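S.K.: Sharing a model prediction with you, sequence too.
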Amino acid sequence: MLHYAKLDKCFWAEAAMTAIYIKNCLPSPKCQDQTPFEIVSGFRPSVKHMRVFGCRTFVLTPKEKRSKWDPKAREGLFMGYEEVSKAYRVYDIEADQVVISRDVTFDESTLGFSPMLPQEIVDDTALDIESMNISDEPHPMQFKQTGKCKSRSNSQEQVLQRTLLERRGTGLEEASAPDDSESHQAKRRSSTRDNLDKERNVSDEDNEDATPQVFWRASANAVEGTDLSEPTTFKDAVDGADQVHWRKAICAELDSMKLRGVFRATKLPSGQHTIGTKWVFKIKRKADGSIDKYKARLVAKGFKQKYGIDYTETFSPVVKYVTLRMVVSITKYFGWTLDQLDVVTAFLYGEMKEKVFCAIPEGVEVDEDFDCFELVKAIYGLKQASRVWNETFHEFVCSIGFQVSDFDPCLYVKITSGECVLLLVYVDDVLVTGSSTELIMRTKSDLKAGFEMTESGKCAFVLSIELVDNDNGSVTMCQRRYVEDVLKRFGMSDCKAVTSPTDISSRLIPSTAAAKIDAPFREAVGALMHLMTATRPGIAFAVSYVSRFMENPQVEHWMAVKRILQNLQGTKSHGICFKPDDKIDFCGYSDADWAGDHADRKSTSGYAFILMGAPVSWGSKKQSSVSLSTSEAEYIALSLTIQEGKWVHRLLCEILDAAEDKSGPELKIMEDNQSCIKMTKNPVNHGRAKHIDINYVNGHRFSTSIGNRDRSNPNRLFSLVFTT
């Protein structure tokens, strides 16, 4: 096939897959003159859509990806048939990559050519560094744009590797089903059951498309979750449809590195090693899904760093979700504004303590005297980058009069003349609020003097959380767009909604089967975990429950995850709503089931703390020991609740003290088990609790108000949400 099509051997992977596809559509004596396709699907395969391998093609460029005077199609070579969609695979000659498209016109009279694999390719988009004369001290790197520059070319092995990766679904530019054009595809088959039955008995000439419908549905779901607008390589970015935006983003990144003095060009010292770099491209979107900006990041391949040589400590704190929710509720109560700032290339501010050398990035050239860069500042991808940035920001914020909170290392408080301002930091996202507009403006000016920052105004979207102001003065925190992305990612965008995230009649147990299911179980649970910890306490128990089966998930466990996704389908806009009142109401709830895990008979603890009508902290956790009674299970859950409550209450009081509000509420926890309540109020050795060694509850019975929760109260739903 390659020889006939006059193609280079670098296309052998595409040719092999196309040959397999064709062979599966041909009769075989070993299959009693049936085709392998027919044996699997029960239908005779159609050959009307088949084309000559390697023939010339013209792929339609979508309107949104071309300007008025650009050609409507790009020339390519036919590579074969896409496995997961009703489309063709075409080698785009100009883009030098395999794309998937339904809009293809074929010229089967003209076969392709063998593309040369040059040693050097002239690239007018590359960025280089001015030639430098080395002295005793390495010179800082200097960037500039040039008209021409040499860039490294892909070897045949790299091209072949890219082809194999693309065959597995990476780097695809467009994916869709072929249209009804007779020039390149057979007509679509009717989806009705009657037509499907008729096709089983017709001849090959009449059977226009015998691929089972269920295959196309699964294929569409697989392709649907891929964001095809973000390039995966440097070449895709600077040569693609959005090259103008990506080139600006690349220049902005390199300008930031030059401004910060991130690199020093040098010769690699003897005994040292370099780590690679990679360009990462991301489209940052607004709350409504529209494009905010194009971001290009030069990241280090930190997985090549060696512990003790290239790095030591790596931990870096971020603001806790509890703190974020509490500050949002407090700002509504006092009528404060919550503004958002973003630090531009934040990691580039951190000073490196270790000597780390990196390879010359793609698209950048240096003088021949140098063969690598020494990292003076941290860059994205380094294991210690986040920690170094956090230390730098912490030192600066403290130098302008802020004090770090005792209960959250990423909450900063500043009190001046009876007025306060609060800072919340999540990596490079900074939220500012306070009682004085003047003090807030002064704080912003101080921050901008120390770091390059962009201001987004009033915070409406942070950490995938939407902040929606309602007409009644309340504020809702939800993740509607994130839920839609999760459903799309796991092929559940069109699923049927259910009212509850768990099926209380099902009993899941760990499996001893050797084989695992072919499903993205861990990825789905991880995505749900983020949603649950941020704004959706209603799925706390359901997510906690399925997370117990991460080791060896089976079909029934995957179905439980899909049920949670089905519940999200009908509750996309649900979240937590803070309603400001005359006073700050704060109350905790504790509950537990008994022997709810049918595998080891351990119980589940659940808690929630309500502030101004909405939860600010919640959790559902399997107990570490077996409880002998319901009262013991409730007692253990109450211990967990008090531990969380102490921290949440102190955090709340700290914020209120900064706001000069001395009316902080007491810590009150509601419990519905009478035996448990009596055990907490009377410090005697009850028969049901005498074996409990460390009694945390009794140690705090005088500082915590434990009340009787009315089972008829609407908050009774708490039991169903956190412990089932």
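M.R.: Looks like it came in fine. The model shown is predicted, which means the values in this text are computed figures rather than measured ones. Residues are numbered from 1 along each chain as shown.
S.K.: Please count neighbours and contacts with C-alpha atoms only from this point.
M.R.: Noted.
S.K.: the strands in the stretch 251-400 of the chain, which residues?
M.R.: 263-266, 274-275, 277-285, 291-300, 338-343, 357-358, 372-375 (DSSP state E, counting those that start in this stretch).
S.K.: can I get those in a markdown table with distance to Q479 and mean neighbour count?
M.R.: Written out in a markdown table, the entries for the strands of the stretch 251-400 of the chain read as follows (distance: least, C-alpha to C-alpha, whole Å; neighbours: other C-alpha atoms under 10 Å):
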| stretch | distance to Q479 | mean neighbour count |
| --- | --- | --- |
| strand 263-266 | 39 | 22 |
| strand 274-275 | 37 | 18 |
| strand 277-285 | 14 | 17 |
| strand 291-300 | 18 | 17 |
| strand 338-343 | 18 | 20 |
| strand 357-358 | 39 | 22 |
| strand 372-375 | 38 | 22 |
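S.K.: Of those strands, give the one that comes closest to D92.
M.R.: strand 277-285 (21.2 Å; C-alpha to C-alpha).
S.K.: picking up where we left off before, any idea which of the strands of the stretch 251-400 of the chain gets closest to P537?
M.R.: Of the strands of the stretch 251-400 of the chain, the one closest to P537 (C-alpha to C-alpha) turns out to be strand 338-343, at 23.6 Å.
S.K.: and C653, that one's in a helix?
M.R.: Yes - under the criterion used here (DSSP: H, G, I helix; E, B strand; the rest coil), C653 sits inside a helix.
S.K.: Could you measure from it over to L439?
M.R.: Spatial separation of C653 from L439 under the definition C-alpha to C-alpha, to the nearest Å is 22 Å.
S.K.: still on that earlier bit, can you redo the strands of the stretch 251-400 of the chain as JSON lines, where the extra columns are distance to H530?
M.R.: Converted to JSON lines, those look like this (distance: least, C-alpha to C-alpha, whole Å):
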{"stretch": "strand 263-266", "distance to H530": "35"}
{"stretch": "strand 274-275", "distance to H530": "31"}
{"stretch": "strand 277-285", "distance to H530": "19"}
{"stretch": "strand 291-300", "distance to H530": "23"}
{"stretch": "strand 338-343", "distance to H530": "21"}
{"stretch": "strand 357-358", "distance to H530": "33"}
{"stretch": "strand 372-375", "distance to H530": "33"}
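S.K.: how about the ones you listed, which one is nearest Q674?
M.R.: Closest among those, once you apply C-alpha to C-alpha, is strand 338-343, at 43.0 Å.
S.K.: right, and the strands of the stretch 251-400 of the chain - which one's nearest V40?
M.R.: Using C-alpha to C-alpha as the measure, strand 277-285 is the one of the strands of the stretch 251-400 of the chain that comes nearest V40, at 40.8 Å.
S.K.: Included below, for side-by-side comparison, is a second structure:
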Amino acid sequence: MLNGSNIPAFYWAEAVLTATMLCNLIPTPSRHNLRPYFLWKAFPPRIKRLCIFGCRATVSIPKSHCGWKLCPTGSEGILLGYENDNTSYQILRLSDKKIVISRHETFDENSFPSPRDAPSEPLTINCNASRTDSELVDEAQPEEAEVVDEAHSEETMALCVDNSPVSLAEKSPDLMPDQAPRHIKVIGPQHPTLINSEIDSTNILTFSRRPKTYRTTSKDCPQTFNSALNSQLKDEWSRAVNKEFNSMNRLQVWDVIELKSDYRLVGTAWVFKTKRDPQGNVLECKAHLCAQGFSQTSGIDYHKTYSPTGRLNSLRSLIAMVATCNLQFHQSDVNSAFLNAPLSEIVYLSIPQGMMTDRQKFCLKLRKAIYGLKQAPLAWYERLKAWLLKTGFRACLMDPCVFFCQQPSDLWLYIHMDDIAIFGSNIEPFKKEISLEFDIKDIGMEDLLLGVKVGHSSSHVSLDQQHFTKSLLDLYGMSNCRPVATPLLPNKHLSPATENEVSAFNSLGISYCSAIGSINYLSTATRPDLYFTVPQAAPPLTLESFSPCPMLSPRYTKSGRCLFETWLRRIGCLQ
């Protein structure tokens, strides 16, 4: 088979598989002249689709992969085998010597090209070689190019851009050897002009490269205590640090005690961040003293952990209720929320930077939780939940971060760590009541609700995360990328990365999981059009379907009021 079709021995495996398949299609006398293929599959084989091994094949190119409407619609190749019960063909593409699987092709069983005939590298021309007109220029037309004499060939020359351009009739890699041009003509000006002066910078082509590495840190946020006090915003960061210390002293978060040798100290670190508006402008500088929770031991320093972050489905349902029932919604932020939560475990803390206390002799015994502790979010949630239950609220069964109260008026709360979104017809009495218990910052009816921009009018409510999307593009160096209408290339199937691709990607310093997780958050929050893209880029991920509430019937998804009322009855909040 290999010799008869001019196929190199390199493709012996494809020949063996094809020969084995053909043997299974031949009737066997030991099986009553039945074909082994029929005995195994229980249906006759597709004999009509068989072609001669090694014959010429033309593989059709999809329209989506064509550069323009006049480009070739087919690529030359060689038949090397079959796939999927003879429904697909293995074609060796001559242009790049790659084996492709195709269903749409035509065959010429009278022609048997060899893979050796395909060009493996593009044609290159050495302009400084001594062989000139006898090899590169057609003898019949010597006037179309001139040979530079040896005296000028050793000099460095440049062609003036104002002269007629030099064109080379290059050999196309898709052409067969018998279709290649016999001669290569070099057509240029008869008298090239030497440029002895300096070249204008406007005639020099420049291009920019993406940076090899990207820093995954927040913009304008210092990473250490010393860098914050030495930055341009040192006054703002200093006020933020003093505000954090004042809050801890006012709430009596710790006691300064003498350090003993048997104490298990938990380290501390300062975390600085900026709060921005939807346009990205800095509104406030915040500083939090955080414990280094990675040094805690389960069963000794903490027992249970939980983060009170409400589900996005719940938030969308509440916003839908605002649109349909014409309700109000405000946002409130609990200042130093974790500092209000008492601790049940004994935790010793090292003296933080900025505190005028001897670190060698003293330490801090925590009374209440601080940021960074493993159990701090759970302690804050239990503190807030206890107060809400005492004031008449009830927690939803399906989402413990959603609380509701029907007396004196319907009121709904959505909890996301220290942020509280309030929904109802009359929310001012509750805002006054909660401000007496906690230090509340009333944000009001802002467009940015928990990181999601809410556009509301008398008839509809829209959600978008344009600011978050722009920050992702800035983070990964794609701010100037060209936008496209579709999130994926058509007919593009991703395959697992090879070791070389993984090592090349790791050299960029980018966290692939972090990038996919950010797109996943967008797809589940406000960009359902990206929902199909994420599983393609991360097959191991399991994603929930995008819907305002997954336990509802699809017929309720068009009406926000019916959706929300049905949800309430399902979880037992309404009779």
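M.R.: Now that the structure is in, tell me what you want to look at. None of these values were measured; they are calculated from a predicted model.
S.K.: so what number do they get for TM-score?
M.R.: Structural agreement between the overlaid chains, expressed as a TM-score with TM-score structural alignment, normalised by the length of structure 2, amounts to 0.59; 373 aligned residues with a C-alpha RMSD of 3.6 Å.
S.K.: re the thing from before, so for K444 of structure 1, which of the strands of the stretch 251-400 of structure 1 sits nearest?
M.R.: With distances scored as C-alpha to C-alpha, the stretch of those nearest to K444 of structure 1 is strand 338-343 (8.5 Å).
S.K.: now that closest one: which residue numbers in structure 2?
M.R.: Alignment of strand 338-343 of structure 1 against structure 2: residues 329-334, by TM-score structural alignment.
S.K.: wait, which of the strands of the stretch 251-400 of structure 1 is closest to S605 of structure 1?
M.R.: strand 338-343 (34.3 Å).
S.K.: Mean deviation, the closest one versus structure 2?
M.R.: Here the mean offset of strand 338-343 of structure 1 against structure 2 after fitting is 0.4 Å, by mean C-alpha distance after the TM-score superposition for structure 1.
S.K.: Which elements pack onto that strand?
M.R.: Secondary structure elements in contact with strand 338-343 of structure 1, counted by 3 or more C-alpha pairs under 8 Å, 6 or more residues apart in numbering; DSSP states H and E, are strand 429-434, strand 453-458.
S.K.: Pull the distance from it to the chain's centre.
M.R.: Here strand 338-343 of structure 1 is found 21 Å from its chain centre; the criterion is C-alpha atoms, centre = their mean, to the nearest Å.
S.K.: Over to stretch 480-494 of structure 2?
M.R.: Relative to the centre of its chain, stretch 480-494 of structure 2 is centred 12 Å away, using C-alpha atoms, centre = their mean.
S.K.: pretty sure A614 of structure 1 is touching G575, no?
M.R.: No - with contact defined as C-alpha atoms under 8 Å, A614 of structure 1 and G575 do not form a contacting pair (9.4 Å).
S.K.: Matching Q223 of structure 2 against structure 1, which residue comes up?
M.R.: When structure 1 is aligned by TM-score structural alignment, the residue opposite Q223 of structure 2 is T232.
S.K.: Neighbours of that match, how many?
M.R.: Other residues near T232 of structure 1 come to 17 when the count uses other C-alpha atoms under 10 Å.
S.K.: That one and R152 of structure 1: what is the separation?
M.R.: Distance of T232 of structure 1 to R152 of structure 1, computed by C-alpha to C-alpha: 17 Å.
S.K.: In structure 2, what residue corresponds to L422 of structure 1?
M.R.: The alignment partner of L422 of structure 1 in structure 2, by TM-score structural alignment, is W412.
S.K.: Over to A524 of structure 1?
M.R.: A524 of structure 1 is assigned A515 in structure 2 as its aligned equivalent, the criterion being TM-score structural alignment.
S.K.: can you check V40 of structure 1 too?
M.R.: Matched by TM-score structural alignment, V40 of structure 1 corresponds to no residue in structure 2.
S.K.: Run a quick neighbour tally on V40 of structure 1.
M.R.: For V40 of structure 1, the count of nearby residues is 9 (other C-alpha under 10 Å).
S.K.: Can you tell me the element it falls in?
M.R.: Assigned by DSSP states H and E, V40 of structure 1 falls within helix 36-41.
S.K.: Could you point out the helix or strand that follows that helix?
M.R.: Moving toward the C-terminus from helix 36-41 of structure 1, the next helix or strand (DSSP H and E) is strand 55-60.
S.K.: what stretch of structure 2 does that next one fall on?
M.R.: In the comparison with structure 2, strand 55-60 of structure 1 aligns to no range at all (TM-score structural alignment).
S.K.: next structured bit after that strand?
M.R.: Under the assignment DSSP H and E, the closest C-terminal helix or strand after strand 55-60 of structure 1 is strand 73-81.
S.K.: just checking, what packs against that following strand?
M.R.: Other elements packing on strand 73-81 of structure 1 under the criterion 3+ C-alpha pairs under 8 Å, 6+ apart are helix 12-23, strand 55-60, strand 88-92.
S.K.: Give the aligned range of it in structure 2.
M.R.: No residues of structure 2 are matched to strand 73-81 of structure 1 when aligned by TM-score structural alignment.
S.K.: between that strand and strand 88-92, how many degrees?
M.R.: For the pair strand 73-81 of structure 1 and strand 88-92, the angle between their directions (axes from the mean of the first three to the mean of the last three C-alpha atoms, to 10 degrees) equals 130 degrees.
S.K.: Most tightly packed of the helices and strands packed on strand 73-81 of structure 1?
M.R.: strand 88-92 (a mean of 25; mean count of other C-alpha atoms under 10 Å).
S.K.: Would you agree the match of L422 of structure 1 falls within a strand?
M.R.: Yes - remark: W412 of structure 2 belongs to a strand, assigned using three-state DSSP.
S.K.: With Y306 of structure 2 as the reference, measure out to the nearest residue to it once chain neighbours are set aside.
M.R.: Spatial nearest neighbour of W412 of structure 2, excluding adjacent residues (C-alpha to C-alpha, 6 or more residues apart in numbering): F404 at 4.5 Å. In this structure, F404 of structure 2 lies at 21 Å from Y306 of structure 2, with C-alpha to C-alpha as the measure.
S.K.: higher neighbour count, those two?
M.R.: Neighbours around F404 of structure 2 and Y306, counted as other C-alpha under 10 Å, are more numerous at F404. The numbers are 21 against 13.
S.K.: for the more buried one, helix, strand, or coil?
M.R.: Secondary structure of F404 of structure 2, per three-state DSSP, is strand.
S.K.: so who does the counterpart of it in structure 1 touch?
M.R.: Structural alignment places F404 of structure 2 opposite V413 in structure 1 (criterion: TM-score structural alignment). Taking C-alpha atoms under 8 Å, 6 or more residues apart in numbering, we find V413 of structure 1 in contact with F402, Q403, V404, S405, C420, V421, L422, L423, A658.
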